[in-house]
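Chemist: sharing a model that was predicted from the sequence below.
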Amino acid sequence: MPSSLHTLSGFSAYTTQAVRLVDLTIVLLCGWLAYWLRLGTFSMDERYLWLLTLGALLTLLVLPSLGIYQSWRGRMRGQLMLRLLSGFFLIGALITLILFLAKSGMAYSRLWLVAWMLSAAGGCILIRAVAYPILNRLRASGRNRRTLLLIGDAHSCATAWRQLQRVPTAGFEVERILLIDDDHQEELAGIHHERYTLGDRLEHTEEEVWICLPLAEGDWVKEIQNALSQSTGNVRYMPDLRDFRLINHSVSQVADLYLLDLSCSPMTGSNRLLKWLEDKLVAALILLLISPVLAVLAVGVKLSSPGPVFYRQERVGLNGVPFMMLKFRSMPVNAEKGGVQWGGARNKEVTAFGAFLRKTSLDELPQFLNVFKGDMSIVGPRPERTQFVQTFKNEIPGYMQKHMVKAGITGWAQINGWRGDTDLTKRIECDLWYIKNWSLWLDVKIILLTVLKGFVHRHAY
């Protein structure tokens, strides 16, 4: 993945976390101000401090679940404001319900609670009313924009290009236009475009690809999608759906253009926060609990053979970006001097202590450091070496789609027995099923099954 794409992805993640922090600060500040205005003192009673903390925790749970923190680039902001109002109404209702069940509602000022929720909602709306025009001006001036590849017929591509030019605040920059035929090219007069031959492999560096074709050209859409099978960016289909009445269909709306999401990561908006919190909290807890075990195993590796404690190996992770995965070293230092090969784990040279580490999967424990650092997740598709990815992506359909989420220590494939020297196609099927059906509960289920089934496995070498 180009470094610019990786930088933008990281920038967007930090921006989203900053917005959450701002909202949380507003909630706490408004609760304190409402207390001062209602009760006339700056020193908040302990009972109210507990309720303020509860409100902050509910804010972290409720607002992301309503899609508040998903990307609103080029989309209708009025809907966002309604979601914020609904979110704080729900938070207030939950606090009221909790106080009712605890039979402690009479101990708190109802006027304070109402003033708190209204002022917090107003504050979050106001900060966005100030920030969004600034962001719009930045995008219109060419900053914070995503690169885009349009591919399809001239009429549809021209429609998308013109609309994005009319709405620069959407934040998309069309870098290339590829046409599948020579019809109606006059609609793109003065706009640089190239010819694309159906059936050719399509490689791109743009952050998004929009397939711009009428619904009647479904076969062509399928062929282009197949040509993009190795893409790790978002792929969207842009038919003209403004005259259609869709019921219970999920579409994205950007600059008044309707896009069908064909191949997009589930880790966006509130899902990204949930996954981030899951990884950081679980990794920190596990590292704290297993730190004595890590120390003992490190001593065992050091005494078993000369060389470093950790074995660093380049693997491919999110969006196809390589990272260095950590393991406890289980092989002699020069065991791979003749090169590496796929499979054959039984025949690889390992130390006596290393064989024990592999059989019990204890050599994988340092990867919790990778999780805490942000390279990996607790749950996700297992990462593979860079050289093997270059081979597998041309042999296994959908192989690159596993990199739409972070690689994991354990995953759906592993708890179903597809690990080690097992059928790679079956493992990819499990990985793609996990991405398609991801939820926080599914991650919890996989973690629990990993613990219950144990680390020792007949395919672990």
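Modeler: Arrived safely, thanks for sending.

Chemist: C-alpha from now on. contacts and neighbour counts both.
Modeler: Noted.

Chemist: how about residue 218, what does it touch?
Modeler: With C-alpha atoms under 8 Å, 6 or more residues apart in numbering as the criterion, no residue contacts residue 218.

Chemist: relative to residue 237, how far out is it?
Modeler: 10 Å (C-alpha to C-alpha, to the nearest Å).

Chemist: ok, the closest residue to residue 342 other than its chain neighbours - how many residues close by?
Modeler: Leaving aside its chain neighbours, residue 342 sits nearest to residue 388 (7.3 Å; criterion: C-alpha to C-alpha, 6 or more residues apart in numbering). Other residues lying near residue 388 total 14 when counted by other C-alpha atoms under 10 Å.

Chemist: then this one, side by side with the first:
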Amino acid sequence: MMSTVNHTRQANASVISLLQRISDLSIIYFSILALCYINNESFSIHSNIIALLAIVIFQLIGGVSDFYRSWRGMSLFKELLGFVKNWSLSAIITVIIMLFTGGLEYFNIDDSSFLLWYFLVLIFGCLARYLIRLTINSLRSMGYNTRNVVIVGRTLPGVHLAKSLISAPWLGLLLKGFYSSSESTITSQDNVVYDADVTFLGSIDQMIMDAKSGDIDKIYIALPMKNEKEIKKIMHELADTTCSVMLVPDLFSLEILKHRSEEVNGIPVLSLCDTPLTGLNSIIKRLEDIVLSVIILIFISPVLFSIGCAVKFTSSGPILFKQKRYGMDGKSIQVWKFRSMTVMEDGAKVTQATKNDSRFTVIGGFLRKTSLDELPQFFNTLIGDMSIVGPRPHAIAHNEEYRKIIQGYMLRHKVKPGITGWAQINGWRGETDTNEKMEKRIQYDLEYIRNWSLWLDLKIIFLTVFKGFINKSAY
């Protein structure tokens, strides 16, 4: 009987995924049909080709990003953000293909029409996802498509999981209680959380008996990793049941950067220190850099020319100062800046600029204070060595110095260095004459990597305009 129940629930998940897929594809197709109606045009074979091209691209990207996985346990915001990312990238690729093939002109689709189609799909796609989730949540609240789950272990990860399940009943994961292991303990504060909100169901042996009787659908093992023998014993006993068993790793005791799970040739692994810019995210980040860099370079080209002439005519030496710095994954790159000093330090020892530094050229102090010396780095961004937003690149000499002093310093190189960053708009830029200042900068850099999103990048770029270029610490 339990096997039948589990198969039914797996079928439910498949039905939900199929429903989401049909919904997405129908909206893409019928939105272009609506566009033709709005423009008083017939729905021709040409319109069909564009719609089908976008659908194929959307499906390919959905496969790469694992978009049609189960969203149970994920927030609505993350699901909608995934749709926005996938559709935006699909629309961009569709436009690029049509431009190269002359399709937009041949199919009589102008920019405003394509933009309208993009927003129609975006709005109705997000609305459909919301309605599907609302319907599923309503069904789960009536007892349909729910799962009885328990937690094994009185540990900090178990407490966090319990809090999460209690605060999100719409997930359909009904927390029945927890089972205690004699070797797993939590603090007195966490104990209150369990005792007040979660029923104590008994020992590990009792859990195994309940699992075999068919009362439990999913078991979360939140025991310390040192309890390896006990975990193996539980797994051995649960092999005689149809329960889904999940291991909750104790990530709270680790200093992690960005964690995610994946498989290596069928072997599950958990990433603890990794870049958030993989797969679809890396494509979005690169497109962001290319598009914004081109726009900004066109806009500031007169400024670049004027500053270049001023640097050349007010001091001897090259216009640009090229310094070796660490890029992504610690690989050496050359960062371009307008020369603001009479020296060109790029060796084993680099002295940081100080206020009223005697090494400044005639206009060097002004360039540094206004951050105008950084403008050539948009070319670094365009060629792919840097990003518009990211941790600021430090001289190699400073990297080698601080990596020995500050724990986690080199983790900032898990993304490309940026022209501006989260640390800079929060006031942590300029001279780092104390280790505390550098530690604070690194703290913000790692916070940026952990929480990266396109919207965070756009927020940083926006704030840079008002508080990033000119700063009392900039010299």
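Modeler: Received the coordinates, thanks. Here the structure is a predicted model, which is why all the values come from computation and not from measurement.

Chemist: quick one: TM-score?
Modeler: Once superposed, the chains reach a TM-score of 0.51 (TM-score structural alignment, normalised by the length of structure 1), with 272 aligned residues with a C-alpha RMSD of 4.3 Å.

Chemist: which strand or helix spans the equivalent of residue 378 of structure 2 over in structure 1?
Modeler: Residue pairing (TM-score structural alignment): residue 378 of structure 2 is matched to residue 368 of structure 1. Applying DSSP states H and E as the criterion places residue 368 of structure 1 in helix 367-373.

Chemist: run the chain-centre distance for that helix.
Modeler: Distance of helix 367-373 of structure 1 from the chain centroid (C-alpha atoms, centre = their mean, to the nearest Å) equals 17 Å.

Chemist: where exactly do the strands run in the stretch 351-461 of structure 1?
Modeler: 377-379, 408-410 (DSSP state E, counting those that start in this stretch).

Chemist: could you dump these to CSV with mean neighbour count and distance to residue 12 of structure 1?
Modeler: Output for these, formatted as CSV (neighbours: other C-alpha atoms under 10 Å; distance: least, C-alpha to C-alpha, whole Å):
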stretch, mean neighbour count, distance to residue 12 of structure 1
strand 377-379, 26, 19
strand 408-410, 22, 22
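
Chemist: helices of the stretch 101-250 of structure 1, start to end?
Modeler: For the stretch 101-250 of structure 1, helices defined by DSSP state H, counting those that start in this stretch occupy the ranges 110-140, 154-166, 218-227.

Chemist: for residue 362 of structure 1, see how far away residue 457 of structure 1 is.
Modeler: Taking C-alpha to C-alpha, one finds residue 457 of structure 1 at 12 Å from residue 362 of structure 1.

Chemist: and for residue 3 of structure 1?
Modeler: Separation of residue 3 of structure 1 from residue 362 of structure 1 (C-alpha to C-alpha) stands at 34 Å.

Chemist: among these two, which residue is more densely surrounded?
Modeler: A direct count of neighbours by other C-alpha under 10 Å for residue 3 of structure 1 and residue 362 places residue 362 higher, at 18 against 9.

Chemist: give the contact list for that one.
Modeler: Residue 362 of structure 1 neighbours (C-alpha under 8 Å, 6+ apart): 328, 455.

Chemist: what's the separation between it and residue 420 of structure 1?
Modeler: 14 Å.

Chemist: can you check residue 99 of structure 1 too?
Modeler: Residue 99 of structure 1 is 52 Å from residue 420 of structure 1, by C-alpha to C-alpha.

Chemist: swap in residue 102 of structure 1?
Modeler: Using C-alpha to C-alpha, one gets 52 Å for the distance from residue 102 of structure 1 to residue 420 of structure 1.

Chemist: mind checking which of these two has more residues around it?
Modeler: Just comparing residue 102 of structure 1 and residue 420: by other C-alpha under 10 Å the higher neighbour count belongs to residue 420, 17 against 9.

Chemist: what do we get in structure 2 for that one?
Modeler: Following TM-score structural alignment, the counterpart assigned to residue 420 of structure 1 within structure 2 is residue 430.

Chemist: what do you get for residue 382 of structure 1?
Modeler: Under the alignment (TM-score structural alignment), residue 382 of structure 1 maps onto residue 392 of structure 2.

Chemist: do residue 407 of structure 1 as well
Modeler: Using TM-score structural alignment, residue 407 of structure 1 sits opposite residue 417 in structure 2.

Chemist: same check, this time on residue 318 of structure 1
Modeler: Counting by TM-score structural alignment, residue 318 of structure 1 lines up with residue 328 in structure 2.

Chemist: I figured that match hits residue 411, correct?
Modeler: No. Using C-alpha atoms under 8 Å as the test, residue 328 of structure 2 is too far from residue 411 to be in contact (9.8 Å).

Chemist: what about the longest helix along structure 1, distance to the chain center?
Modeler: The single longest helix within structure 1, with elements called by DSSP state H, is helix 3-39. Relative to the mean C-alpha coordinate of its chain, helix 3-39 of structure 1 is positioned 19 Å out (C-alpha atoms, centre = their mean).

Chemist: just the buried residues of it, please?
Modeler: Of the residues in helix 3-39 of structure 1, 5-6, 16, 20, 23-24, 26-35 count as buried by neighbour count, 16 or more other C-alpha atoms under 10 Å.

Chemist: what packs against it?
Modeler: Helix 3-39 of structure 1 sits against helix 46-65, helix 110-140, with contacts defined as 3 or more C-alpha pairs under 8 Å, 6 or more residues apart in numbering; DSSP states H and E.
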